[in-house]
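Q: Everything below, folded, please.
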Amino acid sequence: MVQIMRLCGFAVSTLLACGLVGLCHAKMPVSDKSIDERAFELSKLRQSSTDGVIEFSSAQFDKYTSGRRRSYQLVVFLNARHLQDKPQLHLRELREDYGFMAKAHRDRFKGSESEGKLFFTEINFEKSTQDVFRRLNAQSLFIFRLPATLNVSPGENIKLKDQDMLKPETFAKSPIEVNDMVSFVREKTGIDIGKVDKPTIFQAWWFPFAALSFLSSILYIAYKVFYADFMKNMVFYALATLFVYWFSVSGGMHNIIRGMPMVTIDPNSKAPRYFMPGQGQLGTEGFVMGSLYTSVGLAFALVVYIAPKAKSASTQRIIAYFGLFTAFICVQQVIGVYTWKTGYHWRKYI
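A: Model prediction:
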């Protein structure tokens, strides 16, 4: 009987000990390495990156993409540094926005379970990475998602679905904005990065001091200009008035608002064209016509105000005839341009 009781006590003690060991083991944190060695390495590479984007070499791309399944997803930006200076591609702006998105993801999910589920990477087109672009059948530069379930074999072609690619030509506006990238990642990966704050000059620590210095300089310059001697000279105001009138009748604001070019190239002769037939008007044509209008006004001012102040009658007649002749020539030029553009001829009645 005693032996039976001893055996029962030993069994109960063993079960309790096993339960405590299992409970302690369940509470022990599982290391990242035991989950996925490659995810742990990618996390280290991301932390060492300035903006959270991991730049892959050809060997690294094979290492972190190969396999039937992965515990993480990859968003890859196909880049080309030698093309970043071409403004029509907007590569520099795209890369900056991509880095802002990657940094926002890294900061938001740092220390959480989703930290190792998504990584932002890039591959630059170089001689050593041409094989990767060939395997992706990349005819252009774009952003794509590599699903965790996509089977990738080293050296073999990778077939991406159209819905997993974010190409600039799919958007009406260019370049692709950072909000478009965030929406693409949220839709394809299920991870919401949230709002991405792009740093601006107004957030810089030195901006208040620079703004204060600029405003102080403007006030000082305005004070000096207002009390300068030339501000008391009526000739300055007369010239300023003439400039405003000339700029207005020349269609200066029209050129600015509509973005009218000063000159175009004739498609047949390849020669520059300053006047446009029909109802259109180039910038040069507007300023030429405005100069003619201003010349007519100055010619009549010469006849009305300057000629009477001459001492001799002959001098008065010379100034008056010169003013009338100048006005007549300018009006004839305006009428000639109007007739050429519209086809209507003016009738003269004497």
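Q: hey, let's count contacts and neighbours off CA atoms from now on
A: Noted.
Q: Does Glu122 belong to a helix, a strand or coil?
A: Recorded secondary structure, Glu122: strand (DSSP: H, G, I helix; E, B strand; the rest coil).
Q: Break down the stretch 51-200 of the chain into its strands, ranges please.
A: 53-55, 73-79, 118-124, 143-146, 165-166 (DSSP state E, counting those that start in this stretch).
Q: looking at the ones you listed, which is closest to Ala313?
A: strand 73-79 (80.5 Å; Cα to Cα).
Q: could you give the angle of the closest one to strand 118-124?
A: Here the directions of strand 73-79 and strand 118-124 differ by 20 degrees (axes from the mean of the first three to the mean of the last three Cα atoms, to 10 degrees).
Q: And Asp32, how far from Cys18?
A: Distance, Asp32 to Cys18, by Cα to Cα, to the nearest Å: 26 Å.
Q: I'd like the structure of this one too, to check against the first:
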Amino acid sequence: MATAGKLNHLVLFTAIFTLFVATATADSGSDLVTELLTLQSQSKSGIIHLNDHLISRFLTSTKTPRPYSILIFFDAQQLHDKTELHLQEIRTEFTLVASSFIANNNDGDDDSVSRGKLFFCDIEFRESQSSFALFGVNALPHIRLVGPDAKSLRDDSIQMDQGDIARQAESMAEFVESRTKLKVGPIRRPPILSNKQLGLIAVILLIWSPFAAKKIFAGETLLHDPKIWLLGAVFVYFFSVSGAMHNIIRKMPMFLADRNDPDKLIFFYQGSGMQLGAEGFAVGFLYTVVGLLLALVTHVLVRVKNVMAQRVTMIIALLVSFWAVNKVVYLDNWKTGYGVHGFWPSSWNW
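A: Okay, here's the model as predicted:
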């Protein structure tokens, strides 16, 4: 009986101790979340600025699973002048994701599902070189997600793909939602023009409208010049076939820095999931050359009376067009891996 009594006391003590440890751990996690929320509220952008001490405080010194995830933007002030990296533009899109997440999940409701479960942070290279080494970051731009169960910052955290980084905030939000199962919500972009700017533009238009009407009725505007319409048509054609609208909507960079060699630039990205601005313009230029040659042959060359000149010009136009189309097909095959049928009937192949 005495042994049974001691055993019961031991079981009771173990249960109380386990409950105490669990409660202490929960309180510690709650304190960390409260501290992160305080730091978040003190930042105008909602992005918490980390350093080596805070990395240790919220990540390396805490037990897993943590009650939160942290998305970190790695920055380096000395690289802001390298426009090919687009660090400041990417930081702006990262800030939009952070502010939108906070606004969409912090409408004064302390019981919000996503509140306190994801924090957006940045870290600067010169201030926190040891933390960069912990993550294994050796090239920028770089964004990494540290989940609740991540023990090794290098191996267990998730790096955002360069394609998601290079594109707009919406792509970053999709990455966050797919990895954390938390809802970011719609991206809240500030208006391009303020109310004062819109009012000033309206006043200028009202003042200028009588003079514009006089020019229009007199037929003295640029819109009455056929050459302007010709140049406009060529521009619209190039704009359409070069993917310029895709670049504007997605804010695609013209080129990227090679991760293995920062001094080397990448103008053509191999893979169908991403298209850089330079490769779109290159293909658009080839299409435009073919279109202009076709217009030359059908509208100008037919008016030339010299037969020899017609033939020589026609041959040159065909050769250049064949070269341009061949380059487009080659680039498409290199980028996507899909083959394209030849330019002649299959029965001609030997």
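Q: Got a TM-score for the two of them?
A: The TM-score (TM-score structural alignment, normalised by the length of the first structure) is 0.54; 242 aligned residues with a Cα RMSD of 4.3 Å.
Q: All the helices of the first structure, residue numbers only.
A: 2-27, 32-35, 37-48, 58-65, 91-108, 130-135, 178-189, 207-226, 234-249, 252-258, 283-301, 313-342 (DSSP state H).
Q: can I get those helices in TSV with mean neighbour count and distance to Asp85 of the first structure?
A: Shown next, in TSV, are the helices of the first structure (neighbours: other Cα atoms under 10 Å; distance: least, Cα to Cα, whole Å):
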stretch	mean neighbour count	distance to Asp85 of the first structure
helix 2-27	11	54
helix 32-35	11	41
helix 37-48	16	27
helix 58-65	16	24
helix 91-108	20	8
helix 130-135	17	21
helix 178-189	17	20
helix 207-226	11	28
helix 234-249	13	36
helix 252-258	12	27
helix 283-301	19	30
helix 313-342	16	42
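Q: Now render these as CSV, adding distance to Phe119 of the first structure.
A: Listed next are those as CSV, based on distance: least, Cα to Cα, whole Å:
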stretch, distance to Phe119 of the first structure
helix 2-27, 28
helix 32-35, 15
helix 37-48, 8
helix 58-65, 11
helix 91-108, 8
helix 130-135, 18
helix 178-189, 11
helix 207-226, 34
helix 234-249, 57
helix 252-258, 45
helix 283-301, 52
helix 313-342, 62
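Q: Just give the closest residue to the equivalent of Glu177 of the second structure over in the first structure, not the sequence neighbours.
A: Alignment note (TM-score structural alignment): Glu177 of the second structure maps to Arg186 of the first structure. Among residues not flanking Arg186 of the first structure along the chain, Asp192 sits closest, at 5.0 Å (Cα to Cα, 6 or more residues apart in numbering).
Q: can I assume the one you found is in contact with Phe184?
A: No - contact criterion Cα atoms under 8 Å: Asp192 of the first structure and Phe184 do not qualify, at 9.9 Å.
Q: Centre-most residue in the first structure?
A: For the first structure, the residue nearest the mean C-alpha position is Glu93 (5.5 Å; Cα atoms, centre = their mean).
Q: list the contacts for the aligned partner of that one in the second structure?
A: For Glu93 of the first structure, the aligned residue in the second structure is Glu89 (criterion: TM-score structural alignment). By Cα atoms under 8 Å, 6 or more residues apart in numbering, no residues touch Glu89 of the second structure.
Q: Please tell me how far Glu89 of the second structure sits from Asp81 of the second structure.
A: 12 Å.
Q: just Leu12 of the second structure next, same as before
A: Taking Cα to Cα, one finds Leu12 of the second structure at 65 Å from Asp81 of the second structure.
Q: likewise Leu318 of the second structure?
A: Distance from Leu318 of the second structure to Asp81 of the second structure, by Cα to Cα: 45 Å.
Q: same deal with Gly5 of the second structure?
A: On the measure of Cα to Cα, Gly5 of the second structure and Asp81 of the second structure end up 74 Å apart.
Q: repeat for Ala282 of the second structure
A: Taken as Cα to Cα, the span from Ala282 of the second structure to Asp81 of the second structure is 26 Å.
Q: More neighbours: those two, which one.
A: Ala282 (15 against 11; other Cα atoms under 10 Å).
Q: That one: what's it in contact with?
A: By Cα under 8 Å, 6+ apart, the neighbours of Ala282 of the second structure are Ser242.
Q: thinking Arg145 of the first structure is in contact with Lys159, fair?
A: No - using Cα under 8 Å, Arg145 of the first structure is not in contact with Lys159, being 11.6 Å away.
Q: So between those two, which is more surrounded?
A: Arg145 (22 against 12).
Q: neighbours around the closest residue to that one other than its chain neighbours, how many?
A: The spatially closest residue to Arg145 of the first structure, leaving aside those adjacent along the chain, is Val75, at 4.5 Å (Cα to Cα, 6+ apart). Residues lying near Val75 of the first structure (other Cα under 10 Å) number 22.
Q: quick one: Val75 of the first structure and Lys127 of the first structure, what's the gap?
A: For Val75 of the first structure relative to Lys127 of the first structure (Cα to Cα), the value is 22 Å.
Q: ditto for Gln60 of the first structure
A: 15 Å.
Q: Leu7 of the second structure - how many residues pack around it?
A: 12.
Q: That one sits in which helix or strand?
A: Using DSSP states H and E, Leu7 of the second structure sits in helix 2-42.
Q: Quick one: list the elements packing against that helix.
A: Judged by 3 or more Cα pairs under 8 Å, 6 or more residues apart in numbering; DSSP states H and E, helix 2-42 of the second structure is in contact with strand 48-50.
Q: centre of the chain versus the strand it packs on, how much separation?
A: 21 Å (Cα atoms, centre = their mean, to the nearest Å).
Q: and Pro186 of the second structure, how far is that from Ile216 of the second structure?
A: 43 Å.
Q: Tell me how far Lys227 of the second structure lies from Thr221 of the second structure.
A: 12 Å.
Q: Trace Thr336 of the second structure over to the first structure, please.
A: In the first structure, Thr336 of the second structure lands on no residue (TM-score structural alignment).
Q: cool, and Ala233 of the second structure?
A: In the first structure, Ala233 of the second structure lands on Met253 (TM-score structural alignment).
Q: for Thr313 of the second structure, same thing?
A: Aligned partner of Thr313 of the second structure by TM-score structural alignment: Val337.
Q: can you check Pro191 of the second structure too?
A: That one, Pro191 of the second structure, aligns with Thr200 by TM-score structural alignment.
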